[in-house]
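Chemist: my questions are about this predicted structure, shown below with the sequence.
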Amino acid sequence: MPVNGLLRKILLMLCDAILINFAIIAAYMLRFENFNLTSSYLINYYKIAPVITLIYLASLYLMKLYNRVWAYASTGELFAIVQAVSLGCLGTVAFTYLSETLLPRSVLVVSWAFIILLVGISRLGWRIRMDYKKGYGRQGKRTLIVGAGDAGVQVARELKNHDSGLLPVGYIDDDMNKQHQSILDIPVLGTRDRITNLCKQYSIETIIVAIPSANASTIREIFELCKNTTLEVKTLPGLYQLIDGEVSVSNLRPVAIEDLLQREPVKLDLEEISGYIRGETVLVTGAGGSIGSELCRQIARFRPLELILLGHGENSIHGIWLELADKYQKLPLRVEIADVRDKDKINRIFIKYRPGLVFHAAAHKHVPLMEMHPDEAVKTNILGTKNLAEAADRAGTKTFVLISTDKAVNPSSVMGATKRMAELVVQQMDRISETRFAAVRFGNVLGSRGSVVPIFEQQIKKGGPVTVTDPEMKRYFMTIPEAVQLVIQAGSMAGGGEVFILDMGQPVKIVDLARDMIRLSGLEPDKDIKIKFTGIRPGEKLFEELLTAEEGSSATKHKRIFVAKPCLVDISTQEQQLLLLSQDPTRLKDSDVFNALSAILPNFKSYRKMVG
């Protein structure tokens, strides 16, 4: 033990020995109303005092009270003191009984209370002294915390205990029972409608929104009020991001667009998910992409037998491989650089690993680009999916989950039509295979590659203009973690043949999204940053749908996941056209692609065919 640590323990024991004897002597004097230190009662106690002192010190030692850092003392330390003193009191009773020098019961009870009080005060005094030293003359940005609930109080405690450069001045909370109260010596100054005035009154420099459970409308309202102050606004991630439930200063970040769009937090059946992932070999295609990499991160939490990262881009795969290898050092990771269009290699990979669970996220997703190169969309989205599905069937895979898109509904683009074909491919495979095949359909994902958000961010950094195709353009949005959590949950519910639909909330106007992002950057739309309308691009629709009129939907046990009712297609036509497309993919003509997709999907309205 270091010399400083040993000296600290000895000093604490000497201090406790003095306090223990002082408490017992005070109990004698109170009991006999005799303040004479040489009374016969006390002279009898002096004879056994060394032994009783050792009994109490031994009890404190056994309860590890000398191994605690008292600068952070709390109710846990107080409870430990009560336990230790109670143990010492019982030891004292046993000793005096055996030595036939009984102490009066009233003295035992009163001294028990006095020792707890004095030892507790000595430890609390150390905590108060350390808190005073931390706060004395402390400088930092004067900070207002919006939310005086558990998260807000944790943030305030962290700000007080760490040199964060932020000085908590007060809370904002709409709970009327908290008004004019103090928490951690920090007052609740008022309700949210007073944010602007209170910021001026208390010279606030930073605002922290600490309400992780708040819905989008509440966050938006608070953000609008905070925006009037022109101050820096930070927030905590939503509950769907704080999976581990921990809240700390390190979680603080600027308000982001997902905070204004988030819906009810995702509630997962962790036991059900663990049941079908734990101990299973899991393969993720497109593992280097935004959706695929997040799937890998979250699957790794549930301790699969091994995780196979399959992707075509070596740099992106390398990045997620290094990240997971560092965070999950005991998880066997396998890396396969392969193209889903390479049928022979895909078969070899599936035979090599025989994965029990497959998440197929690899796809071509850019609508305008796939309009220019429809043959590439067919090769990856349709034939690549077919290669994987057939390989999964041969390898005895238990569950195969296709990541689909809302653009597959009444498709007006090649990308949407090929993703709808991919859904039909896995549904057809489910009819003839022991493997459970399912698809999960959802809309735009904030921050994913190809998402409008990073494009807007770059345009704002350049000073504008921010380009929007049409003022009435609407889209569904989810965050990447939110979408992936629901995909994994849907996978646990797959019985075979389903197309799961994720509840995306209400669609958002793209122009409103652009204006919010400009404001989040501290600028004013149409004043600091112009918004320019460029017209709808080939293959785009004004709004996306999650279901066709024929499909409808039915509920599942998870209130944010629905199942599309099966939509009948001509199987023979589907098989015939797939055969034509797969005979020689290297020589596919655009006309071949459009004719095949139109034959299988009567509702497919190609932009190029309409203008051609």
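Modeler: The structure has been received and is ready for your questions.

Chemist: use CA for all of it now, contacts and neighbours both
Modeler: OK.

Chemist: strands of the stretch 151-300 of the chain, start to end?
Modeler: Taking DSSP state E, counting those that start in this stretch as the criterion, the stretch 151-300 of the chain carries its strands at 166-172, 182-183, 186-190, 206-209, 232-235, 253-254, 281-285.

Chemist: any idea which residue sits dead centre in this structure?
Modeler: Residue closest to the mean C-alpha point of the chain, counted by Cα atoms, centre = their mean, is Gln241 at 1.7 Å.

Chemist: wait, that one touches Ile480, no?
Modeler: No: under the criterion of Cα atoms under 8 Å, Gln241 makes no contact with Ile480, lying 9.8 Å away.

Chemist: ok, back up a step: Gly450 is nearest to which of the strands of the stretch 151-300 of the chain?
Modeler: strand 281-285 (17.8 Å; Cα to Cα).

Chemist: I'd like the distance between the residue of the chain most remote from its centre and Phe32.
Modeler: Ranking residues of the chain by C-alpha distance from their mean position (Cα atoms, centre = their mean) puts Ser40 at the top, at 68.2 Å. Per Cα to Cα, to the nearest Å, Ser40 is found 11 Å from Phe32.

Chemist: swap in Lys605?
Modeler: Counting by Cα to Cα, the gap from Lys605 to Phe32 is 101 Å.

Chemist: who's more crowded, these two?
Modeler: Lys605 (19 against 11; other Cα atoms under 10 Å).

Chemist: and that one, what is it in contact with?
Modeler: Lys605 sits next to 411-413, 598 when contact means Cα atoms under 8 Å, 6 or more residues apart in numbering.

Chemist: what about these, which are in helices?
Modeler: Judged by DSSP state H, the contacts of Lys605 include Ser598 as members of helices.

Chemist: with neighbour count as new columns, can the contacts of Lys605 be given to me in a markdown table?
Modeler: A markdown table is the format used below for those (neighbours: other Cα atoms under 10 Å):
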| residue | neighbour count |
| --- | --- |
| Pro411 | 25 |
| Ser412 | 21 |
| Ser413 | 25 |
| Ser598 | 16 |
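
Chemist: next one for the comparison:
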Amino acid sequence: MIQTMEQLFRLPRRQKRIIQVMVDIILLAGSFLGAMMLRLDNWSPIFEWNTWFALTVTAPITILIFIWLGFYRAVIRYISLKALQVVLAGVAVSAIALGITSHLLGLVHPITVPSIYAMLGLLTVGGIRFFLRGIYLHSLMRHKTRIVIYGAGAAGSHLATSLSHGCEYVPVAFIDDWRGMHGTLVEGLKVYSPNDLPRLVAYYGVDRILLAMPSTTRARRREILRSLETLPIPVQTIPGMDDVVSGRARINEIRDIAIEDLLGRDPIPPNQALLDANIRGKVVMVTGAGGSIGSELCRQIITQQPRYLVLVEVCEYALYSIENELRQLIQSQNLTISIKALLGSVQQRPRMEALIRTFQVQTIYHAAAYKHVPIVEHNVVEGIRNNVYGTLEIARAAIDCNVETFVLVSTDKAVRPTNVMGTTKRLAELICQALANHQQTTRFCMVRFGNVLGSSGSVVPLFYQQIKAGGPITVTHPEITRYFMTIPEAAQLVIQAGAMGRGGDVFVLDMGEPVKIAELARQMIRLSGLEMITEDNPGGDIAITYSGLRPGEKLYEELLIGENVTQTVHPRIMTADETFWGWPELNAYLQQLYMAVSNAQHEWIRQLLQQAPTAYHPAGPIADLVWQECDVPAVRAIKPLRSSPTEQADMNTDLLKVSAVSLAKGGTHL
């Protein structure tokens, strides 16, 4: 029967309408004759000619009314209760037409016959359509994914309605935390307690759980997800209310569980005065504007309505992408903000000065940096050029151009670093600290925080890819831990911290509790409805393998060097007093380091990095790929840290030559 129905549903629309009209005529005739038999309790009226004549007149009138009301334009498989209103109106008019025709023809029957005819017509004409719709939906259930919706509120109700009309999912039950909802019906589905979930999964053969609680807090979502980890089915969710309200998503979109639901915290309402201080009505520049943090800074800066937003990026595609996104954001929010998208490297001071002077920049958020630990470890020279001397050049350009505020985006890897990347970021902090005390033109401050969720190079997207590929998931070490924060929260706190600085401040963001990466991988496996391969469960789905720490990688990250930590007016922003060199001493050091970098003398570079107040303790041998492959002895020659007066004079002469050549080429100069 199901196959026959499927064949009928596949017929051309015109043929299906003809079949509906013919079936309705038969049903209306049967309803009329049935009404006569039920009321008169005999068969004699059926054999009278005027009975059939009345039916011949009434049936076409009814069909014409149905056509006029658009009844045959409705698709049976998607028919709704509104169609019953059309049927009711049609059979009511049909009953009136029947009564008038019977009176004109002298057909004697009780006045209740048209009423019984109307009820039978409503039951047969409307009932058969809902019967066919039920058969069709039942046939689809064989191919649909059975789901349980967690959350019986407005979002869950809307989701159930949307999915019922789709071809992919079929809701079978609701789950809700509120006891008052238990046992009630929502959209025809019973609401159960969370304790009933294991039984429902087994009884209905549920394939997945959809979390429909877009307005709940992240803390509560995290609790719910942890309670669902033990179930052998995947858990998915619908977008958060912020995405729905902003138009970035629809309420019935189904997504994988976001890592923010596992790790993210509920944000604290921002201090609007701090957000406005360095942005509203001012010209703001963001370096590294196409990066993870840089792009989010731009999005949030736009909402604070600066006069200009100057985007500086060395990657053409990244600059194109963020400019296009920001222009759409400005248009959608009817903002009047001018965006200047500019290519350039922060290592080129003349270019930076030209941009700052041209647009009269007042605030700089310096987010441009090489941040991937293994890559910088393998490219030491370029990592130092960009992270250290890039910061030096843009900072000195800011001073020369009378920029009001300079905010350095730093990292927790700058604390007692075991890698070159972290050491370069600590040197960048030292530059800002020294310059803050050396001049009064520009106010410098630094904001230090840990990993951000979803950034380029983050383990989370990698884990998702590995799970979809069937594993294994690669973790460097069983005990490795990291701090995590969402990108929007980090960017918002950077802006607020930057407004608190008095000059030379090192701000540290409260990252919450550190997360063990191996446990994060296990959570992601379980919430995907899969089992981990272990010694006790060799038949599982995905294994976790440990690849060993990469060059320069630490087991545990820290956020502070010293212990003198002070709480600020914001509960998630702290300030720390960190040791640093004065500008004359740091400047002399940077000149030596520049000589070592210019000549790619890696042993000398390492010694100099250890000499600075960075607490750098390399975790292994030099990992620079060029240095490892190079056989030229001069390149591997170790320069002494303390030179004789003659050697120092020669070195200074060489430095001046290098600086002059670099300046002539528009390059880095000290």
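Modeler: Thanks, I have the structure now. Computed from a prediction, not measured in an experiment: that's the story for all the values here.

Chemist: where does the TM-score land?
Modeler: For this chain pair, the superposition-based TM-score is 0.70 by TM-score structural alignment, normalised by the length of the first structure; 477 aligned residues with a Cα RMSD of 3.4 Å.

Chemist: what's the counterpart of Tyr616 of the second structure in the first structure?
Modeler: Aligning on TM-score structural alignment places Tyr616 of the second structure opposite Phe604 in the first structure.

Chemist: show me the contacts for that match.
Modeler: Phe604 of the first structure sits in contact with 410-413, 417, 597-598, where contact means Cα under 8 Å, 6+ apart.

Chemist: hmm, try it at 7 Å
Modeler: 410-412, 417, 598 (Cα atoms under 7 Å, 6 or more residues apart in numbering).

Chemist: report the secondary structure state of it.
Modeler: coil (DSSP: H, G, I helix; E, B strand; the rest coil).

Chemist: again with Lys134 of the first structure
Modeler: helix.

Chemist: where in the second structure does the helix or strand where Lys47 of the first structure lies align, residue-wise?
Modeler: Element membership of Lys47 of the first structure [criterion: DSSP states H and E] is helix 40-62. Helix 40-62 of the first structure lines up with nothing in the second structure when matched by TM-score structural alignment.

Chemist: now do the buried residues in the next helix or strand after that helix.
Modeler: Under the assignment DSSP H and E, the closest C-terminal helix or strand after helix 40-62 of the first structure is helix 75-98. For helix 75-98 of the first structure, a neighbour-count test (16 or more other Cα atoms under 10 Å) marks 77-78, 80-89, 91-93, 95 as buried.

Chemist: go on, stretch 169-187 of the second structure?
Modeler: So, applying 16+ other Cα under 10 Å, buried residues of stretch 169-187 of the second structure: 169-177, 181-182, 186.

Chemist: based on its surroundings, how many neighbours for the equivalent of Gly495 of the first structure over in the second structure?
Modeler: When the second structure is aligned by TM-score structural alignment, Gly495 of the first structure is paired with Arg502. By the criterion of other Cα under 10 Å, Arg502 of the second structure has 12 neighbours.

Chemist: as JSON lines, the contacts of Lys605 of the first structure with distance to Val110 of the first structure would be great.
Modeler: Formatted as JSON lines, the contacts of Lys605 of the first structure follow (distance: Cα to Cα, whole Å):
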{"residue": "Pro411", "distance to Val110 of the first structure": "82"}
{"residue": "Ser412", "distance to Val110 of the first structure": "84"}
{"residue": "Ser413", "distance to Val110 of the first structure": "84"}
{"residue": "Ser598", "distance to Val110 of the first structure": "91"}
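
Chemist: specify which member of the contacts of Lys605 of the first structure is nearest to Arg105 of the first structure.
Modeler: Pro411 (86.8 Å).

Chemist: contact partners for Pro214 of the second structure?
Modeler: 238-241.

Chemist: and those as TSV, adding distance to Leu509 of the second structure and neighbour count?
Modeler: Shown next, in TSV, are those (distance: Cα to Cα, whole Å; neighbours: other Cα atoms under 10 Å):
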residue	distance to Leu509 of the second structure	neighbour count
Ile238	30	23
Pro239	27	23
Gly240	25	18
Met241	26	17
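
Chemist: could I get these as TSV with distance to Gly151 of the second structure?
Modeler: Converted to TSV, the contacts of Pro214 of the second structure look like this (distance: Cα to Cα, whole Å):
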residue	distance to Gly151 of the second structure
Ile238	11
Pro239	13
Gly240	13
Met241	14
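
Chemist: now do the helices in the stretch 301-450 of the second structure.
Modeler: 316-332, 349-359, 373-378, 380-384, 390-400, 420-438 (DSSP state H, counting those that start in this stretch).

Chemist: ok, average deviation of the fourth one from the first structure?
Modeler: After superposition onto the first structure, helix 380-384 of the second structure sits on average 1.6 Å from its aligned residues (mean Cα distance after the TM-score superposition for the first structure).

Chemist: could you tell me where that helix falls in the first structure?
Modeler: Going by TM-score structural alignment, helix 380-384 of the second structure sits over residues 374-378 in the first structure.

Chemist: show residues contacting that stretch.
Modeler: Contacts of stretch 374-378 of the first structure (Cα under 7 Å, 6+ apart): 364, 370, 414-415, 418, 588-590, 593.

Chemist: switch to 8 Å and redo it
Modeler: Under Cα under 8 Å, 6+ apart, the answer for stretch 374-378 of the first structure is 364, 370, 414-415, 418, 581, 585, 588-590, 593.

Chemist: cool, and stretch 482-496 of the second structure?
Modeler: Contacts for stretch 482-496 of the second structure (Cα under 8 Å, 6+ apart): 260, 263-265, 267, 270-271, 274-275, 292-293, 296-297, 300, 409, 447, 449-455, 509, 511-517, 556-557, 572-573.

Chemist: repeat that for stretch 518-533 of the second structure.
Modeler: With Cα under 8 Å, 6+ apart, stretch 518-533 of the second structure has contacts from 208, 225, 228-235, 257, 463-464, 467, 473, 475, 477-480, 539-544.

Chemist: buried stuff in it?
Modeler: 518, 520-532.

Chemist: ok, now stretch 300-317 of the first structure?
Modeler: For stretch 300-317 of the first structure, by 16+ other Cα under 10 Å, it's 300, 302-312, 316-317.
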